[in-house]
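K.L.:
what's the 3D shape of this:
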Amino acid sequence: MSDTKKRIVVLISGNGSNLQAILDRSLEQNIHGQVVAVISNRPDAYGLTRAEQREVDTQVLDHTEFETREAYDYQLKNLIDSYHPDLVVLAGFMRILSDPLVMHYHGRMLNIHPSLLPKYKGLNTHSRAIEAGDTEHGASVHFVTPELDDGPVVIQSKVPVFKDDTELELAARVQEQERNIYPLVIEWFCRGRLTMENNKAYLDGNEIPENGYAAD
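P.N.:
Modelled structure (predicted):
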C-alpha cells in the first residue's frame, strides 16, 4: 500500500453529521485518507461550516441555477475532478445523480442510506419502517451504481424499532449507527481493502454477502 493518503471529496446537502464523523475519524485515527474538499448543492448547508472549521476547502454548486440535471452533473463532475479524488463520498447529498456521473466514479463512490437495503430505497425510510410495523431498522453503506440505492452493500447496522417510536426518535437511533459505520468503510477503502468488481463488493479479496456485513 502506498504511503500517500487517499484523496476524498464529500458531497453534502445539509447538516453534515456524517461528514463530521468522517473528519473526526481522519484526525483521531490514521484512516489513510484525507478529505480535500466538501461540495454542497445548497449554500446554507451547515456541513460547509463544519468543513471550514477543519480548514477543508468548500464549494457550493447550487442546483437551482441549472436548467437540467445533466447540465448540473456535468459541472459537478468537473468540480469534483479538479480535486483529483480517489474516493467520492455521498453524505446526505439529496440529489439523484445521472448515470454518466455515477459511471465516471464507478467503484470509487460510496453512499450511506438510512434503511436495511434492499428495503425502503428512496426517501422517508424511517416513517415507512414504522408504518410497516418493522421491529428492526438501520443503515447501509453501499457502492453507488446507476440504479437508485441499488449498489452492492458493504455493511449494515441494525437498530430496534419500539412500539411508540416517533420518526425523529428512530432517525436519531439510526444516525448514531451511521456515524460509526461510514468512517469504518471509508477506512477500508482508503487502505485498499475494499473494492468493487463486476457489481460485487470485496473486502480483503473476499466477496461480501449480498446484504453486507453486519456491524458489531
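K.L.:
CA atoms for contacts and neighbours, from now on please.
P.N.:
Fine.
K.L.:
Give me the distance between residue 85 and residue 208.
P.N.:
According to Cα to Cα, to the nearest Å, residue 85 stands 24 Å off from residue 208.
K.L.:
for residue 190, same thing?
P.N.:
When residue 190 is compared with residue 208 (using Cα to Cα), they lie 17 Å apart.
K.L.:
More neighbours: which of those two?
P.N.:
The neighbour count for residue 190 versus residue 208, taken as other Cα atoms under 10 Å, is higher for residue 190 (23 against 19).
K.L.:
if I pick the more buried one, what's in contact with it?
P.N.:
Contact analysis of residue 190 by Cα atoms under 8 Å, 6 or more residues apart in numbering lists 5, 6, 31, 32, 33.
K.L.:
wait, the first one sits on residue 32?
P.N.:
Yes - using Cα atoms under 8 Å, residue 5 is in contact with residue 32, at 4.8 Å.
K.L.:
just the strands in the chain please.
P.N.:
6-12, 33-40, 57-60, 87-90, 109-113, 136-143, 153-160, 194-197, 200-203, 206-207, 213-214 (DSSP state E).
K.L.:
So which of those is nearest residue 180?
P.N.:
Closest approach to residue 180 among those (Cα to Cα): strand 153-160, 9.1 Å.
K.L.:
residues making contact with that closest one?
P.N.:
116-117, 135-143, 173-174, 177-178, 181, 185, 201, 208, 210-216.
K.L.:
Here is the second sequence; please produce its structure so I can put it next to the first one:
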Amino acid sequence: MPLPCNLVVLLSGSGSNLQAMIDAFSHRDSPVCIRAVISNRADAFGLERARAAGIETRVLDHAGYDGREAFDQALMALIDGFEPTLVALAGFMRILTPGFVRHYHGRLLNIHPSLLPRHKGLHTHKRALEAGDTEHGCSVHFVTEELDGGPLVVQAAVAVQADDTPETLAGRVHAQEHQIYPLAVRWFAEGRLCLGSHGVSFDGQPLAASGHLIRP
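P.N.:
Below you'll find the predicted structure:
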C-alpha cells in the first residue's frame, strides 16, 4: 500500500476549507495525511479545528520578520520540517514571494472564490454582482508567481440569483469550495493530477486550460 500524501495546510482565518479536508481524509484508508496546519495568526480559528482533530499546529507571525523574504524563508523551513508532499493554501492571507512559489512548484495548491481568470484578488462576490455576472463560483489551481494566475485544476460554478447579496452568493460558493478542494487534493494524492513542463495533466492526459468544470 503506498504511503499517504503528507499535506501541510496554511491558513489565516476560520479554516472552513481545512475542516472540509479533515472531514474528507480522517478515515483510516485515506490517501492523505494532514501533517500540520500553519498560520500567521495565533487567533485563527482554523488552528482550533486542527487541534480538535489531533493535527499538529504551528504559528509563525509575519510581524516578527523584516520583510516578505525573511518570513517566507522561515515559513519554508517550518513547512519542510513536516516533509510535505503537497502544500495547500486555505485562506492564507499573504502574498508569497517568487522564491517560495518556486520552492514548491508543482506541489502548491490554492482555492480562489471566483471562476478564474475572472475576478482575481479580493471582494470577488461583490465584484461578480457589480459586473452583472450570471454565473460565479470557485477555482482550485496550482500556484505560480502570477497572483491567482496558476494553471487551473477544477472549478465549480453556481448561478447568480436576481436577489443575491455578496453574503448569500458567498454562502453558495463556500459550499462548493468544500467539495472541490478535497477533491483536487485527493486527485494529487492518488497520482492522478500533476503539473509538468507542459501544463497540468490528469490521468496521464493534458487537462484543458479551464480545468474540470462542475455545475452542481
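K.L.:
Which helix runs longest in structure 2?
P.N.:
helix 166-189 (DSSP state H).
K.L.:
by how many degrees do it and strand 32-39 diverge?
P.N.:
Inter-element angle recorded for helix 166-189 of structure 2 and strand 32-39: 130 degrees (by axes from the mean of the first three to the mean of the last three Cα atoms, to 10 degrees).
K.L.:
with structure 1 superposed, average distance for helix 166-189 of structure 2?
P.N.:
Helix 166-189 of structure 2 differs from its equivalent in structure 1 by a mean of 0.4 Å after superposition (mean Cα distance after the TM-score superposition for structure 1).
K.L.:
Drop anything exposed from the contacts of residue 190 of structure 1.
P.N.:
For these, a burial check counting by 16 or more other Cα atoms under 10 Å picks out 5, 6, 31, 32, 33.
K.L.:
any chance of those in TSV, with distance to residue 98 of structure 1 too?
P.N.:
Output for those, formatted as TSV (distance: Cα to Cα, whole Å):
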residue	distance to residue 98 of structure 1
5	29
6	25
31	30
32	29
33	26
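K.L.:
Out of the residues you listed, the closest to residue 131 of structure 1 would be?
P.N.:
Nearest to residue 131 of structure 1 among those, with distances taken as Cα to Cα, is residue 31, at 38.4 Å.
K.L.:
quick one, what contacts the closest one?
P.N.:
25, 186, 187, 190, 191.
K.L.:
of all those, which two lie farthest apart?
P.N.:
With Cα to Cα as the measure, no two of the contacts of residue 31 of structure 1 lie farther apart than 25 and 191, at 14.0 Å.
K.L.:
about what we covered before: any chance of the strands of structure 1 in CSV with distance to residue 71 of structure 1 as columns?
P.N.:
CSV is the format used below for the strands of structure 1 (distance: least, Cα to Cα, whole Å):
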stretch, distance to residue 71 of structure 1
strand 6-12, 17
strand 33-40, 16
strand 57-60, 15
strand 87-90, 19
strand 109-113, 20
strand 136-143, 24
strand 153-160, 29
strand 194-197, 28
strand 200-203, 30
strand 206-207, 36
strand 213-214, 37
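K.L.:
Now do the contacts for residue 141 of structure 2.
P.N.:
109, 110, 111, 150, 151, 152, 153, 154.
K.L.:
Same check for these, but in structure 1.
P.N.:
Contacts conserved in structure 1 for the contacts of residue 141 of structure 2, using both residues aligned by TM-score structural alignment, their matches' Cα atoms under 8 Å: 109, 110, 111, 150, 151, 152, 153, 154.
K.L.:
Please indicate which of those residues has the highest neighbour count?
P.N.:
In terms of neighbours by other Cα under 10 Å, these top out with residue 153 at 29 neighbours.
K.L.:
what about the spatially most central residue of structure 1, distance to residue 210 of structure 1?
P.N.:
In structure 1, the centroid-proximal residue (Cα atoms, centre = their mean) is residue 111; its distance is 2.8 Å. Distance, residue 111 of structure 1 to residue 210 of structure 1, using Cα to Cα: 16 Å.
K.L.:
Also residue 110 of structure 1?
P.N.:
Noted for residue 110 of structure 1: a distance of 16 Å to residue 210 of structure 1, by Cα to Cα.
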